[in-house]
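Asks: sequence plus the predicted model coming up.
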Amino acid sequence: MFEYPHRRYNQLTDEWVLVSPQRTDRPWQGQVEKIPSDQRPIYDPHCYLCPGNQRAGGASNPNYESTFVFTNDFSALVPNPPEGGEIPPQLLKTSPVRGTCRVICFSPRHDLTMREMPKEDIRRLVNVWAEQIGELGEKYRWVQIFENKGALMGSSNPHPHGQIWASDQLPNEPWKEEQQQKRYFEENGSLLLIDYVKLEQQQEERVVVENNNWIALVPFWAVWPFEILLLPKRHVLRLPDLSDEERDDLASLMKELLTKYDRLFDNPFSYSMGWHGAPNDEADYAHWQLHAHYYPPLLRSATVRKFIVGYELLAEVQRDLTAEQAAKRLREI
């Protein structure tokens, strides 16, 4: 099925994806990544994120014993930026952005990825995510929780950690999801992502793992080779709205999914992931559904990655294997 070049429509962002499955066997003489070492100490005295160590900005970490959150010493967003100067209004536009950036150290241990953490510690991390959304959402319209895992995805420190960027503006990707979910709701009277989950459960081709409250699947319109869309099965707006049972099941499913990722190429699997929930303001967001995206770069082995270049940058994104093929490989691990 779908073993021919075709385009797939992304209902969530109103974009098209070119799928060229016949390209998976092409010869490769391009860049080959080094396999990262998986040997790290429990504590690294030179790590900026380990308990008790001094950070690059000069501050010192407390001797934390669980998840630890602090304001980024080199924040890309600040609460009170200076006002911009005057520019011509028609062709050039600018808008000041207020915000803040935080770092989340998942664990005091330097040697553990999220997959390797005990499920109880992942569950506590889910609580911290929800608390941060609740706190920052009182002041900022958008709160982006994300993790860059591995040097391939730009992580500058191997200590298990993520980030939170909060801003008073709605960024591009959430804005597209806002428009599409709202339009679908107005046209159909139902939720885009809830309807999509029901369809995926019926077809079963792209579902990777699921439990009582959550489902993880390779979306029909996926761009990255082993991309995952993670969703609760009931209508949920934001992380703080999750019940205790849903938080338990989320921790279990993430550990199972990340284990599959690491086993795919028998190597620590790099990815960028992040949560998208309803914006935090007084508008009606009944059309929104909480979800997380996982974007992993590895294509055919631990050393060959997917590049977004050439046609992808100048025309539209393209993928080299179908979502069904990717889901099958992950599911069967």
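Replies: Received it, and whenever you're ready, just let me know what you need.
Asks: when you work out contacts or count neighbours from here on, use the C-alpha atoms and nothing else.
Replies: Will do.
Asks: and the contacts of stretch 62-76?
Replies: Identification of contacts with stretch 62-76 by C-alpha atoms under 8 Å, 6 or more residues apart in numbering yields 51-53, 56-57, 100-108, 121, 124-125, 128.
Asks: which residues touch residue 125?
Replies: Residues near residue 125 by C-alpha under 8 Å, 6+ apart: 67, 106.
Asks: count the neighbours of residue 60 for me.
Replies: One way to gauge burial is a neighbour count; for residue 60, by other C-alpha atoms under 10 Å, it gives 15.
Asks: please name the nearest non-neighbouring residue to it.
Replies: residue 54 (4.1 Å; C-alpha to C-alpha, 6 or more residues apart in numbering).
Asks: any idea how far that neighbour is from residue 226?
Replies: Separation of residue 54 from residue 226 (C-alpha to C-alpha, to the nearest Å): 37 Å.
Asks: ok, the two, which is more surrounded?
Replies: Neighbour totals were compared for residue 54 and residue 226, and residue 226 leads with 26 against 17 (other C-alpha under 10 Å).
Asks: three-state assignment of the more buried one?
Replies: Three-state secondary structure (criterion: DSSP: H, G, I helix; E, B strand; the rest coil) places residue 226 in coil.
Asks: what's near enough to touch it?
Replies: Contacts were defined as C-alpha under 8 Å, 6+ apart; by that measure residue 226 touches 218, 295, 296, 297, 298, 299, 323, 326, 327.
Asks: the same query, at a cut-off of 7 Å, please.
Replies: For residue 226, the contacting residues are 218, 296, 326, by C-alpha atoms under 7 Å, 6 or more residues apart in numbering.
Asks: put this next to the first one:
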Amino acid sequence: MNTPRGARRTDTTLSDGRQLIYYDPADTPVRVPLEDTRGLPAPKPQVELRTDPLTGDVITYATHRNTRTYLPPADQCPLCATKPGNPTEIPDHDYNVAVFENRFPSFAGPGRAEVVCFTSDHNKSFTDLSQGEARLVVEAWADRSAELRARLDVEYVFPFENRGREIGVTLSHPHGQIYAYPFLPPRINNLLARAREHQEVAGSNLFADVLAAERKEGTRIIAENENWTAFVPEAARWPVEVHLYPHRQLAGIADLSTTERDDFAQLYLDVLRRFDGLYGDRLPYIAAWHEAPVRVDRELGYLHLELLSIRRAADKIKYLAGSESGMGAFISDTRPEDVAETLRKVGS
């Protein structure tokens, strides 16, 4: 078991044997976990991996997920703290950050799927967290990433958050997930191939050079601090897309220094609040951490977070049409420089 740098970790198990971990501020009293009284049967996930012979992509079939909980009313939320009449995945009256094995996992056997609850407050969003609360989530991400990377059945660790029904969220409680893939996802394979080509030609890291070019050019930068820069990428695919890069090349979240974790929490909250200020309500988004692979080509990776929204106007959604879905060729209605300027003005 890891010892998080800036948090107190408490491990326990749910009634069906799944792991549950609480993360509390380091200066809080020791947590005594309460028992999960639900008496759940042992999970029996049905997961099958197949490789597409045309592309080499691995496709996961997880048929048990078709019965997972779907948009329950707030008083029946399985991610809230347990209350009389509503025993939940977190068998305690309150919590700060909680991580548990997904009851309906996308991966099982090889790989692992976890749920990360950012707060016990059902009505909050990550945007509403204080910097200290956001910082505690970073500690949980770092701790879980390090532990999952050590598993022999894991090739890639992917912490992420989906927010908003438009994205496909099935539980409205503020939470994210961590997928520990037993293979390299297609996007990472593509990025690594480009990074390998760049390394051979330029002799330098592709991601570091992209960051340096954005910081030098300047027009697409949204915000920055001593250790991080947030910018709209030059060839953004999505209507609203911002990447957050640390100023030094790192493999994973666990490699961030204390100051870098502090600065990330500050900048990330800043960017999320700009997102919500764009149209005056909560913008649906996907927040996707990109770490280096666990074993292969680690030197080519560069830790960063990609934040994107499918909303192209206050009342319009960017749906993947024929070109995007059929050919993977994106056609955008928004220009990166214009999006960057708008997001800068939102925060001014």
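Replies: Cool, got the structure. Since the model is a prediction, treat every value here as computed from it, not as a measurement.
Asks: TM-score for the pair, please.
Replies: These two chains, once laid on top of each other, score a TM-score of 0.78 by TM-score structural alignment, normalised by the length of the first structure; 271 aligned residues with a C-alpha RMSD of 2.0 Å.
Asks: mind checking which of the contacts of stretch 62-76 of the first structure land in strands?
Replies: Secondary structure defined by DSSP state E assigns 100, 101, 102, 103, 104, 105 of those to strands.
Asks: distance of the third one relative to residue 269 of the first structure?
Replies: Note on residue 102 of the first structure: its distance to residue 269 of the first structure, by C-alpha to C-alpha, is 24 Å.
Asks: so which of the ones in strands among the contacts of stretch 62-76 of the first structure comes closest to residue 165 of the first structure?
Replies: residue 101 (4.5 Å; C-alpha to C-alpha).
Asks: surely the closest one meets residue 79?
Replies: No: under the criterion of C-alpha atoms under 7 Å, residue 101 of the first structure lies out of contact with residue 79, with a separation of 9.6 Å.
Asks: map residue 325 of the second structure onto the first structure.
Replies: Correspondence of residue 325 of the second structure to the first structure, assessed by TM-score structural alignment: residue 313.
Asks: tell me how many other residues crowd that match.
Replies: Neighbours of residue 313 of the first structure under the rule other C-alpha under 10 Å: 10.
Asks: residues contacting it?
Replies: Shown here is residue 313 of the first structure, which makes no contacts under the criterion C-alpha under 7 Å, 6+ apart.
Asks: does it count as helix, strand or coil?
Replies: Assigned by three-state DSSP, the conformation of residue 313 of the first structure is helix.
Asks: so it versus residue 307 of the first structure, what's the distance?
Replies: When distances are taken as C-alpha to C-alpha, residue 313 of the first structure and residue 307 of the first structure turn out to be 10 Å apart.
Asks: same deal with residue 327 of the first structure?
Replies: Distance, residue 327 of the first structure to residue 307 of the first structure, by C-alpha to C-alpha: 20 Å.
Asks: these two: which has the busier surroundings?
Replies: Regarding residue 327 of the first structure and residue 307, a neighbour count based on other C-alpha under 10 Å identifies residue 327 as having more, with 24 against 13.
Asks: which element is the alignment partner in the second structure of the more buried one on?
Replies: For residue 327 of the first structure, the aligned position in the second structure is residue 340, judged by TM-score structural alignment. In the assignment (DSSP states H and E), residue 340 of the second structure maps to helix 336-346.
Asks: which residues are contacting that helix?
Replies: By C-alpha under 7 Å, 6+ apart, the residues outside helix 336-346 of the second structure that reach it are 219, 220, 221, 222, 232, 233, 234, 236, 240, 274, 277, 278.
Asks: list only buried entries from the residues you listed.
Replies: Buried residues within those, defined by neighbour count using 16 or more other C-alpha atoms under 10 Å: 219, 220, 221, 222, 232, 233, 236, 240, 274, 277, 278.
Asks: surely the third one is in contact with residue 230?
Replies: Yep, that's residue 221 of the second structure we're talking about. Yes: using C-alpha under 7 Å, residue 221 of the second structure is in contact with residue 230, at 5.9 Å.
Asks: still on that earlier bit, and residue 101 and residue 79 of the first structure? which has more neighbours close in?
Replies: The neighbour count for residue 101 of the first structure versus residue 79, taken as other C-alpha under 10 Å, is higher for residue 101 (22 against 14).
Asks: ok, the more buried one - contacts?
Replies: Counting by C-alpha under 7 Å, 6+ apart, residue 101 of the first structure makes contact with 71, 72, 75, 76, 77, 164, 165, 166.
Asks: possible to save those as CSV with distance to residue 137 of the first structure and neighbour count?
Replies: Converted to CSV, those look like this (distance: C-alpha to C-alpha, whole Å; neighbours: other C-alpha atoms under 10 Å):
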residue, distance to residue 137 of the first structure, neighbour count
71, 16, 14
72, 18, 17
75, 18, 13
76, 18, 10
77, 15, 17
164, 12, 24
165, 11, 21
166, 8, 27
